[in-house]
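In: Pasting the sequence and the predicted model now:
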Amino acid sequence: MRKSSSWMTLWDDRIMEVIRDEGPSSASELVDHKYIHVSKSTISRRLNKLADNDLLERLPNGVYSLTKNGEQYLDGELNVAKQEFQSK
């Protein structure tokens, strides 16, 4: 079972799941995904928030990939609420 933090949303899980399953991605690519039904600006904010909290890594050109912490969270091995992330 995943242990999220109060700053996280349902879309965070979906975004990370898509990136894990399909590889690094950008807001422009994710906005057209069949499992993500929010605006590009919301996706961009969520990508940044996840990167700020070490669940995603920023790559060049607005692309994001899953970090080790992101993998562990998705696998239910990391309690994000207990981590000392930035939660900006």
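Out: On my side now, so go ahead.

In: Could you use CA atoms for every contact and neighbour count after this?
Out: Fine.

In: Give the full set of residues in contact with the nearest residue to Met16 once chain neighbours are set aside.
Out: Leaving out its chain neighbours, the residue that sits closest to Met16 by Cα to Cα, 6 or more residues apart in numbering is Leu66, at 6.9 Å. Residues near Leu66 by Cα atoms under 8 Å, 6 or more residues apart in numbering: Met16, Ile19, Arg20, Pro24, Leu55, Leu56, Glu57.

In: just checking, what packs against the host helix or strand of the second one?
Out: The reference is to Ile19. Assigned by DSSP states H and E, Ile19 falls within helix 10-22. For helix 10-22, the elements it packs on are helix 40-52, strand 63-66, helix 68-74, judged by 3 or more Cα pairs under 8 Å, 6 or more residues apart in numbering; DSSP states H and E.

In: Please compare the first structure with the one that follows:
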Amino acid sequence: MGMQDTLHALADPTRREILNLLKQSRLSAGEISNHFSISGAAISRHLSVLKDADLIRNEREGKFIYYELNATVLEEILLWISELKGGNDYDQTK
């Protein structure tokens, strides 16, 4: 997937919150839904966008699908931003 898909996925606050939940542990769609006041179908759509952008992975266990963060894509975005900024200079005083 391209960076455009990743940035599109990250642009939505609900999807960013889903990523925050998944950085702590893997969760089922139902467990993720419990943190929001939107429909299960809306959560499913958000998960689909995140999966298409390769920001999350899923694994089926019995009748449940568990989602987990794929930090590799985030590392690539951070590297690109760092290069865009001008290297590994994280000095915020400039």
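Out: Looks like it arrived, so ask away. Owing to the predicted nature of the structure, the values given are computational and were not obtained by experimental measurement.

In: Map Glu83 of the second structure onto the first structure.
Out: Aligned by TM-score structural alignment, Glu83 of the second structure pairs with nothing in the first structure.

In: Can you give me the neighbour number for Lys51 of the second structure?
Out: 20 (other Cα atoms under 10 Å).

In: And Ile43 of the first structure, by the same measure?
Out: When counting by other Cα under 10 Å, one arrives at 21 neighbours for Ile43 of the first structure.

In: ok, so what distance separates it from Asn79 of the first structure?
Out: 23 Å (Cα to Cα, to the nearest Å).

In: so Gly70 of the first structure sits right up against Asn53, yeah?
Out: No - judged on Cα atoms under 8 Å, Gly70 of the first structure makes no contact with Asn53 at a distance of 9.5 Å.

In: Assign the nearest residue to Met3 of the second structure once chain neighbours are set aside to one of the three secondary structure states.
Out: Excluding its sequence neighbours, the residue lying closest to Met3 of the second structure (Cα to Cα, 6+ apart) is Ile77, at 7.7 Å. Three-state assignment for Ile77 of the second structure (DSSP: H, G, I helix; E, B strand; the rest coil): helix.

In: sorry, back to before: show me which of the contacts of Leu66 of the first structure is closest to Ser4 of the first structure.
Out: Leu55 (11.3 Å; Cα to Cα).

In: Would you check that that closest one makes contact with Asn69?
Out: Yes - here Leu55 of the first structure reaches Asn69: they are 5.3 Å apart, a contact under Cα under 8 Å.

In: For these two, indicate the residue with more neighbours.
Out: Between Leu55 of the first structure and Asn69, Leu55 has the larger neighbour count (other Cα under 10 Å), namely 25 against 17.

In: In contact with that one, which residues?
Out: So Leu55 of the first structure contacts Leu66, Thr67, Lys68, Asn69, Gly70, Glu71, Tyr73 (Cα under 8 Å, 6+ apart).
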